[in-house]
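**Student:** Here is a sequence with its predicted model. Questions after.
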Amino acid sequence: MTASTAAPTQRPQVTEAFAKRTAIAALVGTAMEWYDFFLFTTASAIVFNVQYFQTEDLALATIYSFGTMAVGFVARPIGGIVFGHIGDRIGRKKVLMITIIGIGLVTGLIGLLPNANTIGVWAPIMLIILRIGQGLCVGGEWGGAATAAAEAAPPESRSFWAALPQIGSPIGTLLSSGGFFILGLTVSTEAFDAWGWRVPFVLAIPLLGLAVYVRNTLEESPVFKAAVEGEDVAKEVPIVQLFKNSWREVIVGFMCNLLGLAAFFLVTTYVVSYGVNNLGMSKNQMLAATLVGAAVEIFTILWVGTWAKKIGANRITVISGIATVLVAFPVWLMVNTGNVWLVILAVVIGMQALSMAYGVNASVLTALFKPEYRTSGVSISCNLSAVISGFVPMIATALTAAFSGSWVPAAIMLMIIGAITAVGGMLAPRFNVMDDGYKA
């Protein structure tokens, strides 16, 4: 019996308690993963352009730095293919254990990497290699976590429990930006540039032990167990099945996921760089804006996870996209004032508009794909949008330089990203394949 002819696997009964345990275990590991990944994005804006790229042109050095950041996103689809295959063939839990160990070790090594003054051209080369390692691991992480959390939850509360691991993103932002913020307050600029920036990276290694311990308590997805018992796992290579049967769903998933990633890096990573390099604001002022935005984002994600139970995750995706389009120009007008309070308000507003879609991404994407290739489908959709997202700060920096420091291109970029996700949210209900009657 092949996967295409097998009887559909019946969704096993799950409890709220089981859903809670799974979601929390996924959350702890996801927070660790995003902490590691966002350390790099923050450092790209304020550290790597100086430490690893030796040029007197600050804009060019920043573009090089953001380009290195983008390399990690290019690697993510490859990680999505590899770990999606493992998740659909061997199990969701194994993916989550492998990815968390990999990214923790790589992040620690970045903290120990000599800079360009010490080893010359080998410094950026090694930085790029380590960033690729980060990208490969994160490429499998989110798809596995989203699938595990969604499959472990009862239909009526899936949107909430699937949203819980999404909080790992703002927690990761708080930990990474917060680490740099505290160091900026406690050590001199010279000490920060010499060694201070390395501390948050090296701390990833002891944090890895905690994350592995918690992740090890995660039980295998009941949907995957039922598929194995019913011999309904993929007989073909999952990625082949995915593009043979669900290539349209991959495109829709890409569109729905784009806002939560691309706009996030525009409103956080690029805004930090713009504020420091174009407006003359301090690193800590810009990091404070990101910290406040991330703290509020936690409550936004919890709220939309609950709200989605009433109106559906797809509708929230549409609302989020439209909201982002509407606030794009007001947000950038406030940022461009250079007033620290208006900048903080702008970042908070921008982050909450995009975070509504991000909060329900797991519900939306997991509903698009059948269990036998669900991890692959979610991972590929997410990571294709991540490739675009990774280049957003670099593109925004280049456009700002090309238009004499103007913020208008960045505002237009934000509007376009929001519109794409709004259309994706409108299309998604046509492809819902969850077998329990719940419509995302």
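**Tutor:** Here it is on my side, so go on.

**Student:** can we go C-alpha only for contacts and neighbour counts from here?
**Tutor:** OK.

**Student:** Kindly provide the distance from Lys264 to Ile316.
**Tutor:** Quick fix: residue 264 is Phe, not Lys. Per Cα to Cα, to the nearest Å, Phe264 is found 17 Å from Ile316.

**Student:** ok, structure two:
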Amino acid sequence: MNTPRHAAAGPPPGTSVVVTGKDAARVAFAAFVGTALEWYDYFLFGTAAAIVFNRLYFTTLDATAATMAAFATFGVGFVARPFGALIFGWLGDRIGRRPALLITVVMIGVATGCIGLLPTFAAVGVWAPALLVLLRLLQGIAVGGEWGGAVTLAVEHAPPEKRGRYAAMPQIGSPVGTLLSSGAFALALLVPEQQFDSWGWRLPFLAAFPLLAIAFYIRRKVEESPLFDQLLKQDERAKIPALEVLRTGWRRLLVAIASALLGIGGFYILTTFVISYGTSQLGMSPGLMVNATLAAAAVEIVVILVMGRVAERIGPGRVTLWGGLLGAVCAFPLFWLIDTRNPAVIVLAVTAGIGVVSIAYAVSGALLTELFPARLRYSGVALAYNLAGALTGFLPFIATGLLKTSGGASWPVALLLAGLSLITALGGFLGERLRVKDNVVTG
């Protein structure tokens, strides 16, 4: 198998940064804990948008319009994410990866906890959805700076030959966040419906406060990236990193965005949209649909761990390519299975679907960090990932609209998922040929 040509990046030629294996796992674990909290907070909103916010915050609209309004609010967080990438990308590439990540974890934890304290439309009228949108914007800005920094920090502490596995650690934060958020809502749904609407749905959001304390304690013990320390000593930092990415690395940015689309957008089609589709269109219970995401999250963890190792052998771009092609092949069969209305088959379809889209997602950290040099890495990775998020964040909204125009038929949504998969496959194909290599040695 041909090896891609790598361009050197990071510190100037002739200098190398020594990274050791002993701290890599600890740093990757701290990155994982932070991203798990961030995705727990972020995914709570998606589940609540499907089964709670449409009824309690958009009560003046009919059922379909209320669901679309709730999904539009959900999508606002994705629009905000590129702004978070700009803000925290600058901070991470100029001041340091560590301080940026401490701010993001506090920011999203506080915003999420405050959602649990938010009054409903019945209590304060239009202020309720307005405040909900504001808190979602804050969530989006924080997440916009979190993931790019977490994978950057994990990769820059890792030996080059083991970057695939350590870059996968922050990725595990996504299914763990899904397990925690879906599990929290599954428990909340056990209370009677009236109590759930009154206070039960708030408990998962309020849990963000104690989880924040744990994540902050673990993350503050992490040292700064050795590559960034080297850039700082040699004053090799970019003055406006995002501008330089757009000016000199826009081709890499487009490839990175394409490679990340399926892992983000496909996930939300198969979770946020499918939860709503299953409950409102197919008449399935919310508990069943939430439990399907729980099973899927457990499988996703295994897929991420395995694909991280595979990426070290064949390259993350090739893994992304094959994951995208498999996603395109599976798109229609997955929705055919969901449409059977058979509870066991639905759980199987959602689990298999999340497993497929997780192939590309598993190696996004490894691929995106190797598409940008160290001096632009935080900004480049954050911009690419969050622009992909902004482009796909409204997919549950779009899918709901397609469902309405097709008379309830799921084939347009399956076609949307297949198209997304093919774009990601192209991103993986091109990305493997554009990877760069840092001047690092292991100690």
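**Tutor:** Good, I have the coordinates. Given the structure is predicted, the values throughout are model-derived calculations rather than measurements.

**Student:** Tell me which residues of stretch 103-116 of structure 1 come out buried.
**Tutor:** For stretch 103-116 of structure 1, a neighbour-count test (16 or more other Cα atoms under 10 Å) marks 103-111, 113-116 as buried.

**Student:** Sorry, wrong one. I was asking about stretch 219-232 of structure 2.
**Tutor:** Quick answer for stretch 219-232 of structure 2 (16+ other Cα under 10 Å): 219, 222, 224-228, 230-232.

**Student:** so which of these would you say is closest to Val347 of structure 2?
**Tutor:** Nearest to Val347 of structure 2, judged by Cα to Cα, of the buried residues of stretch 219-232 of structure 2 is Arg219 at 35.0 Å.

**Student:** ok so, going back, and the buried residues of stretch 103-116 of structure 1 as a markdown table, adding distance to Pro393 of structure 1 and secondary structure?
**Tutor:** Formatted as a markdown table, these follow (distance: Cα to Cα, whole Å; DSSP: H, G, I helix; E, B strand; the rest coil):
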| residue | distance to Pro393 of structure 1 | secondary structure |
| --- | --- | --- |
| Ile103 | 22 | helix |
| Gly104 | 24 | helix |
| Leu105 | 26 | helix |
| Val106 | 23 | helix |
| Thr107 | 21 | helix |
| Gly108 | 24 | helix |
| Leu109 | 24 | helix |
| Ile110 | 21 | helix |
| Gly111 | 22 | helix |
| Leu113 | 24 | coil |
| Pro114 | 25 | coil |
| Asn115 | 22 | coil |
| Ala116 | 23 | helix |
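
**Student:** Same list, those, but as TSV with distance to Gly424 of structure 1 please.
**Tutor:** Compiled in TSV, those are given as follows (distance: Cα to Cα, whole Å):
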residue	distance to Gly424 of structure 1
Ile103	30
Gly104	33
Leu105	36
Val106	34
Thr107	34
Gly108	37
Leu109	38
Ile110	36
Gly111	39
Leu113	41
Pro114	43
Asn115	42
Ala116	43
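
**Student:** Let me know the closest of those residues to Gly80 of structure 1.
**Tutor:** For the buried residues of stretch 103-116 of structure 1, the nearest to Gly80 of structure 1 is Ile103 (14.1 Å; Cα to Cα).

**Student:** check contacts around that closest one.
**Tutor:** For Ile103 of structure 1, the contact set (Cα atoms under 8 Å, 6 or more residues apart in numbering) comprises 33, 36, 133-134, 137-138.
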